[in-house]
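# This is a predicted model, with the sequence first.
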Amino acid sequence: MENRVLDLLKETEALLEGHFLLSSGKHSNRYCQCARLLQYPQKAEEVLSVVVEKLKKVDFDLIVGPAMGGIIVAYELGRQLNKPAIFTERVDGEMCLRRGFEIKAGQKVIIAEDVVTTGKSSLETSKVIEGFGGTVVGIACIADRSVEKVDLALYSAIKLNVEAYSAEECPLCKEKIPYIKPGSRNIK
């Protein structure tokens, strides 16, 4: 099934090649722009059904997706699993819960992401969940491109091995190839 997921990422031009500045501040020669996949509901459904199969064994009550990338993923997972799905968003740079969404004390929560690289958005969302008394039981995502181990159980449709470099070590910077910043987080 992982081959089918990779085919759909390529078919929708969600897997990009070039020089990219990632939300983590690192540089890479590949970028997974899952929004390109998510614009096709049937293809998103097919890819996320892989994650749904893995989540069927997990005991949880709620799905929370950090804005922007996790909103549609949370919705689709919730739709397929018949679970409520909400999202966190940044206000003045801080991840928070708005729009009347609630997390009740004791609720078991899955964080939904499009791509997990460093887990930064997930960790920010985890703090919000725990602040309301919820317990994070894992992260669900389309693409796991983490290099270092994430501290939570990770349920992905595909594992992508993509190299990431600091700006100082980036071979593309050394070749003076300009980068683009496709992510939604502002980097300081």
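Structure received. Residues are numbered from 1 along each chain as shown.

# all contacts plus neighbour counts: C-alpha atoms, from now on.
Will do.

# Now do the strands in the protein.
For the chain, strands defined by DSSP state E occupy the ranges 15-21, 27-32, 62-66, 85-91, 94-97, 108-116, 135-144, 154-159, 164-165.

# Leaving out sequence neighbours, find the closest residue to the most centrally placed residue in the chain.
With distances taken as Cα atoms, centre = their mean, the chain has residue 113 as the residue nearest its mean C-alpha position (2.5 Å). Nearest non-adjacent residue to residue 113, counting by Cα to Cα, 6 or more residues apart in numbering: residue 70, 4.1 Å away.

# returning to what we had before: which residues touch the residue nearest to the centre of the chain?
For residue 113, the contact set (Cα atoms under 8 Å, 6 or more residues apart in numbering) comprises 65, 66, 69, 70, 71, 73, 74, 122, 139, 140, 141, 142.

# on that earlier part again, surely the residue nearest to residue 113 meets residue 87?
Yes - the pair residue 70 / residue 87 is scored as a contact, 7.4 Å apart, by Cα atoms under 8 Å.

# Mutual contacts of these two, please.
Counting by Cα under 8 Å, 6+ apart, the residues touching both residue 70 and residue 87 are residue 64.

# who's more crowded, these two?
residue 70 (28 against 25; other Cα atoms under 10 Å).

# Second structure follows, compare the two:
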Amino acid sequence: MNEEEVLAEFRAAGALLEGHFILSSGLHSPRYLQCARVLMDPARASRLASALAATMPRDLRAAIDLVVSPAMGGVIIGHEMARALGREAIFVERPQGVFELRRGFRIAPGQKVLLVEDVVTTGLSSREAMKAVAEAGGEVIAAAALVDRSGGEADLGVPFFPLVQLAVPTYPADSLPPELAALPAEKPGSRKAA
């Protein structure tokens, strides 16, 4: 699946939004990709996950023991990636503001993990989730995401495989361009900005 085909899936789902958005990172942006909308169709989610899995080298795919995603945004795509790879999927949550395993999920010592996100902007959530995996005994050997909003700037410390890479501008709240500042801000993400 090429970039235009991926974006066509987002457009078809009404998931490529224009306006003034406050991202989970706290940054502001004129565009937002609502992955929950694109993933609400199981057939579309399966197509996107299969395409995402195909971006990774065969030997890497074979080395993965477990798929881990951060809740909430990564749960569906993580599950679909696990299906595409023939592996199990679990997720980490932030009940007290820090990612941790819950619900009886366990990671065996040394288990090779693929971390899967819906969207990566700064990489903060990914790095926090990777820390939780390491604390549980796992080893994150790669990361994947439907969308890399960083334009390739996010450093996750492991090989990173996004399905599509976009350079969408982001701005701190005190440095908004006038045309963005003139629009009412929406916060469609799942994490409260700090």
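Great, that's in hand. Just so you know, these numbers come straight off a predicted model, no measurement behind them.

# quick revisit: take the contacts of residue 113 of structure 1 and write them to JSON lines, including distance to residue 58 of structure 1.
JSON lines is the format used below for these (distance: Cα to Cα, whole Å):
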{"residue": "65", "distance to residue 58 of structure 1": "17"}
{"residue": "66", "distance to residue 58 of structure 1": "20"}
{"residue": "69", "distance to residue 58 of structure 1": "22"}
{"residue": "70", "distance to residue 58 of structure 1": "19"}
{"residue": "71", "distance to residue 58 of structure 1": "20"}
{"residue": "73", "distance to residue 58 of structure 1": "17"}
{"residue": "74", "distance to residue 58 of structure 1": "15"}
{"residue": "122", "distance to residue 58 of structure 1": "18"}
{"residue": "139", "distance to residue 58 of structure 1": "11"}
{"residue": "140", "distance to residue 58 of structure 1": "11"}
{"residue": "141", "distance to residue 58 of structure 1": "15"}
{"residue": "142", "distance to residue 58 of structure 1": "17"}
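
# Pick the one among these closest to residue 3 of structure 1.
Using Cα to Cα, residue 142 comes nearest to residue 3 of structure 1 of these, at 13.2 Å.

# Mind telling me what that closest one corresponds to in structure 2?
Correspondence of residue 142 of structure 1 to structure 2, assessed by TM-score structural alignment: residue 146.

# measure that match to residue 97 of structure 2 for me?
Using Cα to Cα, to the nearest Å, we find residue 146 of structure 2 at a distance of 24 Å from residue 97 of structure 2.

# out of the two, which sits in the busier spot?
residue 146 (23 against 9).

# In structure 2, what residue corresponds to the residue nearest to the centre of structure 1?
Using TM-score structural alignment, the partner of residue 113 of structure 1 in structure 2 is residue 117.

# ditto for residue 103 of structure 1
By TM-score structural alignment, residue 103 of structure 1 lines up with residue 107.

# What separation do you get for the equivalent of residue 95 of structure 2 over in structure 1 and residue 98 of structure 1?
Under the alignment (TM-score structural alignment), residue 95 of structure 2 maps onto residue 91 of structure 1. If you measure residue 91 of structure 1 against residue 98 of structure 1 using Cα to Cα, the figure is 9 Å.

# Comparing those two, which shows the higher neighbour count?
Looking at residue 91 of structure 1 and residue 98 with other Cα under 10 Å, you find the greater number of neighbours at residue 98, namely 13 against 10.

# hang on, that one packs against residue 88?
Yes - if you go by Cα under 8 Å, residue 98 of structure 1 and residue 88 touch, sitting 7.0 Å apart.

# report the longest helix in structure 1, please.
Criterion DSSP state H: the longest helix present in structure 1 is helix 41-55.

# who's in contact with the residue lying closest to residue 106 of structure 2 once chain neighbours are set aside?
What sits nearest to residue 106 of structure 2 in space, not counting adjacent residues and going by Cα to Cα, 6+ apart, is residue 136, at 7.4 Å. Going by Cα under 8 Å, 6+ apart, residue 136 of structure 2 touches 101, 106, 107, 108, 109.

# again, only this time at 10 Å
By Cα atoms under 10 Å, 6 or more residues apart in numbering, residue 136 of structure 2 lies in contact with 100, 101, 105, 106, 107, 108, 109, 110, 111, 130.

# Of those, just the buried ones, ChimeraX syntax please.
To isolate the buried subset of those in ChimeraX, counting by 16 or more other Cα atoms under 10 Å, use the following:
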select :100,101,107,111,130
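
# okay, the contacts of residue 136 of structure 2 in a markdown table with distance to residue 150 of structure 2 next?
Output for these, formatted as a markdown table (distance: Cα to Cα, whole Å):
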| residue | distance to residue 150 of structure 2 |
| --- | --- |
| 100 | 25 |
| 101 | 27 |
| 105 | 30 |
| 106 | 31 |
| 107 | 29 |
| 108 | 32 |
| 109 | 32 |
| 110 | 30 |
| 111 | 29 |
| 130 | 18 |
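
# Quick check: the farthest pair among the contacts of residue 136 of structure 2?
100 and 110 (17.2 Å).
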